[in-house]
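A.B. asks: My questions concern the predicted model and sequence given below.
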Amino acid sequence: MKMAVFRSRAWLSRAFSSLSSNPLRVCVVGSGPAGFYTAEKMLKANEKAEVDVLDRLPTPFGLVRSGVAPDHPETKIVINQFSRVAKNDRCMFFGNVNLGASVSLKELRDLYHVVVLAYGAESDRVLGVPGEDLKGIYSAREFVWWYNGHPDCRNLAPDLESTNTAVILGQGNVALDVARILLRPTAELATTDIASHALGALEKSSIRKVHLVGRRGPVQAACTAKELREILGLKDLYINIEDADLRKSPVDEEEMKSSRIQRRVYELLCKASTSRPMSPDADQRELHFVFFRKPDKFQESEKRNGHVAAVRFEKTTLKVDSGRQVAVGTGEYDDIECGLVLKSIGYKSVPVDGLPFDSHRGVVPNLRGRVLQATSGDHALLEGLYVCGWLKRGPTGIVATNLYCAEETVASIMEDLSQGPLASLSSLQKPGREGLLELLADRKVTVLPFSAWEKIDSEEKQRGGLKHKPRDKLSSWQELLKVGSE
């Protein structure tokens, strides 16, 4: 393997041929939707801008590649738009460059006029419930990365054969994605870009029953109607919702009046409840919506040491607090036996050295994308440093939400260039791309440009064609680096 892909003459020629005499050097860390939308908006907003997009993975596109469900190909079409951005003469993709390991934030700020952090949320919230470290308990993020071929979770190997029941904590879109992958016929998944190791495990899966558990009621379910409709429409799937859980309070009625999405979700759940048969057929898979429960304890198996066997839940009721209905415990408990638990309770961003971070909210303190020096009270800015995406606003929204988020951050950058702290800074010469390439070469970092991704892309599509699927993903670091570096 070549240790420095960036030494390619063709790439170096392109890297430097378009440089103006004094370009605005912009570095975007993270190549998911937030990163690429930021790069696109920046290139359009400033004709002197040279934008470099860094990612710790050898592959671009972030959660579009590793987070979007394999049976949602239409959502991935945005990759075509991002590819056009990456091929822009004033843009360069740096794959396999890890902020904090390959290069520090301070070094990037020294090299570039503007640094935009858009690396998202690559960790998980913790419940803090006894038994949370038992085997068989995973975050939904890990499970999603596993079936999408993310190299960090290639070897997750969840045991799907030793239990027939899974519990999913949470009722948002990610929770529904995970439930759908567990319950969907594998013959349908086989024609998607699901990772081969995951498809093989799902084909041997013994799971026939999935419980989707939420702290609050059906009116407060966090999913969208589109996602809910899709899972309710799976063929030969038995749906169970307790009639008592569908009763609405006057406060629920008021909530639905002000939210068309909540109203539609509730209507779909009611329809699914009334149209179901009394009991499932012997060979049917089952999806149980369980409301008004919060996890109290993960119980260990008596037969499998260190492995989860059940979740103890405390029943909840809703009370209004600061204008919002919150779940409070009732002191009543019940158990759901299971051998697999997936926690879909939220992603969490990870801070890096030199970056202010609000650990409670899991975001970088910012003012319309401008990074603030402190988490509260102090509105002093860190000159030239910005955020976008989940790192800016928290892990919420859909792919397109990042478009508006990027527009706001780029608008702040342009304001600062014309009349703010960047007005004088932008006139200074910065090493930018050349300086970063030199630094990474000295550290013997294998940088994979966008042309390396195109090699990976071509290889995956070729392998996929042999299996009658759109692509067969390379899912190990070794494979990705080898193919990208050839």
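C.D. replies: Received the coordinates, thanks.
A.B. asks: Every contact and neighbour count from this point should use C-alpha atoms.
C.D. replies: Will do.
A.B. asks: quick one: residue 105 from residue 67, how far?
C.D. replies: 26 Å (C-alpha to C-alpha, to the nearest Å).
A.B. asks: now the strands: where do they sit in the stretch 151-300 of the chain?
C.D. replies: 165-169, 209-213, 237-241, 285-290, 293-300 (DSSP state E, counting those that start in this stretch).
A.B. asks: and of these, who's closest to residue 159?
C.D. replies: Nearest to residue 159 among the strands of the stretch 151-300 of the chain is strand 165-169 (10.8 Å), distances taken as C-alpha to C-alpha.
A.B. asks: and that closest one with strand 293-300, angle?
C.D. replies: 130 degrees (axes from the mean of the first three to the mean of the last three C-alpha atoms, to 10 degrees).
A.B. asks: which helices and strands does strand 165-169 pack with?
C.D. replies: Using 3 or more C-alpha pairs under 8 Å, 6 or more residues apart in numbering; DSSP states H and E, the elements in contact with strand 165-169 are helix 173-183, strand 209-213, strand 340-343.
A.B. asks: residues making contact with the shortest one?
C.D. replies: Put plainly, it is strand 340-343. 136-140, 143, 159-160, 163, 165-170, 308 (C-alpha atoms under 8 Å, 6 or more residues apart in numbering).
A.B. asks: wait, residue 161 sits on residue 200?
C.D. replies: No - using C-alpha atoms under 8 Å as the test, residue 161 is too far from residue 200 to be in contact (11.6 Å).
A.B. asks: Flag every buried residue along stretch 64-77.
C.D. replies: 64-71, 76 (16 or more other C-alpha atoms under 10 Å).
A.B. asks: Show me which helix runs longest in this protein.
C.D. replies: helix 401-419 (DSSP state H).
A.B. asks: In that helix, which residues are buried?
C.D. replies: 402-403, 405-414, 416-417.
A.B. asks: distance between it and the chain's centre?
C.D. replies: 22 Å (C-alpha atoms, centre = their mean, to the nearest Å).
A.B. asks: Equivalent analysis for stretch 105-119, please.
C.D. replies: Worked out by C-alpha atoms, centre = their mean, stretch 105-119 lies 22 Å from the chain centre.
A.B. asks: same question, stretch 359-378
C.D. replies: With C-alpha atoms, centre = their mean, you get 21 Å for stretch 359-378.
A.B. asks: And the contacts of it?
C.D. replies: 348-350, 355-358, 379-382, 385-388, 390-394, 408-409, 412-413.
A.B. asks: First-to-last residue distance for that stretch?
C.D. replies: 17 Å.
A.B. asks: Identify each buried residue in that stretch, please.
C.D. replies: For stretch 359-378, by 16+ other C-alpha under 10 Å, it's 362-375.
A.B. asks: Let me see the ranges of the helices in the stretch 51-200 of the chain.
C.D. replies: For the stretch 51-200 of the chain, the helices defined by DSSP state H, counting those that start in this stretch occupy 63-66, 78-86, 105-111, 140-147, 173-183, 186-189, 196-203.
A.B. asks: alright, now check it against this:
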Amino acid sequence: MSRKLRVAVVGGGPAGVYAADILTKSEVPSVDSVTVDIIDRDPTPFGLIRYGVAPDHPRIKEIIKALKRVMSNPDIRFFGNVNFGTDLKLEDLRQFYDAVIFATGARRDRDLQIPGIDLHGSFGAADFVYWYDGHPDVDRDWDFQPHATQVAVLGVGNVGLDVARILAKTADELLVTEIPDNVHAGLSRNATTDVHVFARRGPAQVKFTPMELRELSHSPNIDVIVHPEGFELDEGSMEALKAAKSQKLVVDVLQNYLAKEPTGAAHRIHIHFCQNPVEILGEDGKVVGLRTEVTELDGTGNVRGTGEFVDWPVQAVYRAIGYYSDNLVGLPFDSVSGVVPNDGGHVIDIDGTPLPGVYATGWIKRGPVGLIGHTKSDAAETVGMLVEDVDDLIAPEHPEREAFDRHLDSRGIAYTTWDGWEKLEAHEQMLGETHAHARERVKVVERDEMVRVSRS
């Protein structure tokens, strides 16, 4: 006997959208139709594509076009401005869905346990990214200090490069992007002239991509300076370069920067290798420096400390050492890895048994590693497990699609929909067209305004 399969996906970023796409295209035995509802705490879809990619990266945001095609499927619906944990809990979702896939990603900064991390002028990169990307839940102003001309960025992933590049660019260079007016005004107060990016290991171990690295030099106002100290390749490094063409391209770009003479540009991005941050130095509660320990490669691509320390006179520090997932209400959580415990798809309890009908995909499943493309194969693995479990899933009490809408209405939740997103997008494009500095769009920042436009 066939039946309809109803699945909720919590999280509207690429991980959630890919899972919905793969599931609705899957041939599921004993099921005559599959419908998916994507639920997200933001009023808008696309997660970190909207709120985690730097505004001067329009090429990366091309992925939104592919995600839009998925979301146009009538078997997939979007419910935004609905927060799992406060508006909904797992027991609520079980009333309406055969299964729930969690794809909530990783939204906050991983902690760095070194002295001085709580000083004024010490920031998490994720907070800064959400600010310049106009996330509705962060303050509208950023605490740029007028004396902070020298700034440190800890971490050599793509987020670290984004932060360094945004800090080093002039505010007016970003007027061609979708940044809101409050972000332009804030960046106009940014006094940074030198951004120092610190890598704990050598050039072969950095995590950014060749494209991101090349883009550092696209601004005429920025010189990229790679410092020779610590620019080492040991046996482990050479093996890494042989194993990954992209890593070799990164080292080639770094070597080109190393050989290049500075042009005298007003701003500089310095890249330092084999420097392990051990303390943020403070005075009167404010950042006045960064202390690093010089490291050396040990032959395997890892490093050991040398006992030699360097103090860098910086006035602000941004840590970009990775994202960390939120603990989801009613689900087990591995606080060390920052993930929901799982066996590759099933969420598993503390005793190792799978939670019936509960799955995970994306960064909440495997941690904040890999590029967007990895998310698709990850979603396929999770969906494959769900499909295998179909005959064992417990049918919901209220399987009709409209039942969930009625539930949200009864709770007084002002949810947004895909039609609402299209209204908001058209509104943002209109703001861009009519802005004093015309561009493709200007983001709406305030949550209430986003919801108002979406529900109008």
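C.D. replies: Received it, and whenever you're ready, just let me know what you need. Given the structure is predicted, the values throughout are model-derived calculations rather than measurements.
A.B. asks: Comparing the helices of the stretch 51-200 of the first structure, which comes out most buried?
C.D. replies: Across the helices of the stretch 51-200 of the first structure, averaging neighbours per residue (mean count of other C-alpha atoms under 10 Å) puts helix 140-147 on top, at a mean of 24.
A.B. asks: Report the inter-axis angle for it versus helix 196-203.
C.D. replies: Going by the same axes, to 10 degrees, helix 140-147 of the first structure makes 110 degrees with helix 196-203.
A.B. asks: And residue 312 of the first structure, how close does it get to residue 319 of the first structure?
C.D. replies: When residue 312 of the first structure is compared with residue 319 of the first structure (using C-alpha to C-alpha), they lie 22 Å apart.
A.B. asks: Which one's more surrounded, those two?
C.D. replies: A direct count of neighbours by other C-alpha atoms under 10 Å for residue 312 of the first structure and residue 319 places residue 312 higher, at 17 against 13.
A.B. asks: hmm, back to that, for residue 37 of the first structure, which of the helices of the stretch 51-200 of the first structure is the nearest?
C.D. replies: Going by C-alpha to C-alpha, the one of the helices of the stretch 51-200 of the first structure nearest residue 37 of the first structure is helix 78-86, 7.7 Å.
A.B. asks: if I line the two up, what does residue 213 of the first structure land on in the second structure?
C.D. replies: Matched by TM-score structural alignment, residue 213 of the first structure corresponds to residue 198 in the second structure.
A.B. asks: just checking, its match touches residue 278?
C.D. replies: No - counting by C-alpha under 8 Å, residue 278 is not a contact partner of residue 198 of the second structure; they are 11.7 Å apart.
A.B. asks: So for the two, which residue has more residues nearby?
C.D. replies: Neighbour totals were compared for residue 198 of the second structure and residue 278, and residue 198 leads with 22 against 16 (other C-alpha under 10 Å).
A.B. asks: roughly how far apart are the more buried one and residue 28 of the second structure?
C.D. replies: Taken as C-alpha to C-alpha, the span from residue 198 of the second structure to residue 28 of the second structure is 49 Å.
A.B. asks: Over to residue 149 of the second structure?
C.D. replies: Counting by C-alpha to C-alpha - residue 149 of the second structure and residue 28 of the second structure are separated by 59 Å.
A.B. asks: Residue 2 of the second structure contacts residue 32, correct?
C.D. replies: Yes - counting by C-alpha under 8 Å, residue 32 is a contact partner of residue 2 of the second structure at 5.8 Å.
A.B. asks: Tell me which of the helices of the stretch 51-200 of the first structure sits nearest to residue 269 of the first structure.
C.D. replies: helix 173-183 (13.3 Å).
A.B. asks: By how much does the closest one deviate from the second structure on average?
C.D. replies: Taken over the aligned residues, the distance from helix 173-183 of the first structure to the second structure averages 1.1 Å (mean C-alpha distance after the TM-score superposition for the first structure).
A.B. asks: Does anything pack onto that helix? Which helices or strands?
C.D. replies: helix 140-147, strand 165-169, strand 209-213, helix 225-232.
A.B. asks: Need these in JSON lines (columns: distance to residue 258 of the first structure).
C.D. replies: Converted to JSON lines, those look like this (distance: least, C-alpha to C-alpha, whole Å):
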{"stretch": "helix 140-147", "distance to residue 258 of the first structure": "30"}
{"stretch": "strand 165-169", "distance to residue 258 of the first structure": "26"}
{"stretch": "strand 209-213", "distance to residue 258 of the first structure": "25"}
{"stretch": "helix 225-232", "distance to residue 258 of the first structure": "16"}
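A.B. asks: among these, which is nearest residue 287 of the first structure?
C.D. replies: strand 209-213 (5.0 Å).
A.B. asks: can you list contacts of that closest one?
C.D. replies: In contact with strand 209-213 of the first structure (C-alpha under 8 Å, 6+ apart) are residues 164-171, 175, 179, 183, 285-294.
A.B. asks: change it to 6 Å
C.D. replies: Strand 209-213 of the first structure has contacts (C-alpha atoms under 6 Å, 6 or more residues apart in numbering) with 165-170, 285-291.
A.B. asks: The first structure: which residue goes with residue 33 of the second structure?
C.D. replies: In the first structure, residue 33 of the second structure lands on residue 48 (TM-score structural alignment).
A.B. asks: Please work out how many residues are found near the closest residue in space to its match that isn't next to it in sequence.
C.D. replies: Distances taken as C-alpha to C-alpha, 6 or more residues apart in numbering put residue 23 closest to residue 48 of the first structure, at 5.1 Å, once the chain neighbours are dropped. Residue 23 of the first structure has 22 neighbours, counted by other C-alpha under 10 Å.
A.B. asks: so residue 23 of the first structure touches residue 46, yeah?
C.D. replies: No - Residue 23 of the first structure is beyond contact range of residue 46, at 9.7 Å (criterion: C-alpha atoms under 6 Å).
A.B. asks: what residues are up against residue 239 of the first structure?
C.D. replies: Residue 239 of the first structure makes contact with 287-288, according to C-alpha under 6 Å, 6+ apart.
A.B. asks: Alignment lookup: it to the second structure.
C.D. replies: Checking TM-score structural alignment: residue 239 of the first structure goes with residue 224.
A.B. asks: And for residue 177 of the first structure?
C.D. replies: By TM-score structural alignment, residue 177 of the first structure lines up with residue 162.
A.B. asks: If we ignore the residues flanking it in sequence, what's nearest its match?
C.D. replies: residue 54 (6.2 Å).
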